[in-house]
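**Q** let me see the structure of the following:
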Amino acid sequence: MTRPDEPSIPLATRVNRLFEWGHRRGAPEQSNEEVALALGRRLRHPIAADVVGSIRDGSLADPSVDVLDAVADHFEVSRVYLSGNDYGYVDTQVRLCIMARDAGVKSLSMRSLTEPDQSGGALPRQAMEELIGLLARLGGPSGATGEVTD
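**A** Below you'll find the model as predicted:
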């Protein structure tokens, strides 16, 4: 759940986090070309790599929902992360997974953190934020805090 007091996270930042998340530790990020090909297969029509690049750099401010849904599906996250306004909880999960991978965590079970409780999920989300901080101190790459810098 995105809280009213939270700053919004630009779409380009969220998409770039998915690129950061969508690879194994030590492997390179997927390229715009690779993702465009995958999106084209999902949507059954070609998507140009420069469209993906434009979403990532923010110059395409309002991409179609079908493209955003295809990006979310490609990176295996909830579609609300890119095409909704209630993306805060998913963003926290994505940042946690990035930090866990980069810190060398071999396995992470998030069963108890998969859905916020009905009252807004403050405790599970707070627990994830605390884990992100711990993982950053354990040896994630310097500067990889997952914080919004835009």
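
**Q** from here on, just use CA atoms for contacts and neighbour counts.
**A** Noted.

**Q** where do the strands sit along the chain?
**A** Ranges of strands within the chain: none, based on DSSP state E.

**Q** what are the ranges of the helices in it?
**A** Assigned by DSSP state H, the helices in the chain fall at 11-21, 32-43, 49-57, 65-75, 80-83, 88-102, 122-138.

**Q** for Ala48, what are its contacts?
**A** Residues in contact with Ala48, defined by C-alpha atoms under 8 Å, 6 or more residues apart in numbering, are Glu33, Ala36.

**Q** quick check: it vs Ser54, distance?
**A** 10 Å (C-alpha to C-alpha, to the nearest Å).

**Q** what sits against Ala12?
**A** Ala12 touches Ile55, Arg56, Asp57, Gly58, counting by C-alpha under 8 Å, 6+ apart.

**Q** second input sequence below; structure requested for side-by-side comparison:
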Amino acid sequence: MAETEPTPTSLSRRIDGLFRLARRPDGLPFSNEEVATACREATGVSFSTTYLWQLRTGRRNNPTKRHLEALADHFEVPVSYFFDDEHGAKIAAEIELLGALRDAGVRSVALRAVGLSSEALGTVSDLIDVIAVREAAARRARGAGEDRPAAEDRPAAEPFDDRV
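**A** The predicted structure follows:
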């Protein structure tokens, strides 16, 4: 009889969500090993990479209070993130926003938008939506079997060199 995958629990989704949303200072995602090591070193609590993986995938769903506190400390969220649906959703949205603001281009747009009226911010939002739709359509067209990349994705032509 084949073993079935466990159904992710609310807790496992939240723990995994921290890994998806939070980033290291260099912008890369944290690995299970990095987080388990950091939690062990910060708290002295036994915390293996395998155990963390099990929590993320729902294979284990009853961590100790100390494990959750260690994870909360590492990801800089309150422990209530793991238990309170409303509070957890707010924290996840804040983490996602902070991640987006790490991108220099997003940060530049956000800083330039400070002080704009709500009407002007609505216009900026509408423009972003239109551009996102156009870019998604262009990606789909390129992925739908076009043999050549779009002009903006092709490398510039090399100058002709008649030396042999």
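
**Q** how close are the two chains, by TM-score?
**A** Superposed pair, TM-score by TM-score structural alignment, normalised by the length of structure 1: 0.56. Supporting alignment: 108 aligned residues with a C-alpha RMSD of 3.4 Å.

**Q** which one of the helices of structure 1 lies nearest to Ser109 of structure 1?
**A** With respect to Ser109 of structure 1, and counting by C-alpha to C-alpha, the nearest of the helices of structure 1 is helix 88-102 at 10.4 Å.

**Q** now that closest one: buried residues?
**A** 88-102 (16 or more other C-alpha atoms under 10 Å).

**Q** so for Leu108 of structure 1, which of the helices of structure 1 sits nearest?
**A** Evaluated with C-alpha to C-alpha, the helices of structure 1 place helix 88-102 nearest to Leu108 of structure 1, the distance being 7.7 Å.

**Q** which strands and helices sit next to the closest one?
**A** Packing partners of helix 88-102 of structure 1 (3 or more C-alpha pairs under 8 Å, 6 or more residues apart in numbering; DSSP states H and E): helix 11-21, helix 80-83, helix 122-138.

**Q** reformat these as a markdown table; add distance to Asp69 of structure 1.
**A** Converted to a markdown table, these look like this (distance: least, C-alpha to C-alpha, whole Å):
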| stretch | distance to Asp69 of structure 1 |
| --- | --- |
| helix 11-21 | 11 |
| helix 80-83 | 7 |
| helix 122-138 | 24 |
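
**Q** indicate which one of the ones you listed is closest to Arg44 of structure 1.
**A** Between those, helix 80-83 lies closest to Arg44 of structure 1; by C-alpha to C-alpha that is 19.8 Å.

**Q** buried residues in that closest one?
**A** By 16+ other C-alpha under 10 Å, the buried positions in helix 80-83 of structure 1 come out as Tyr81, Leu82, Ser83.
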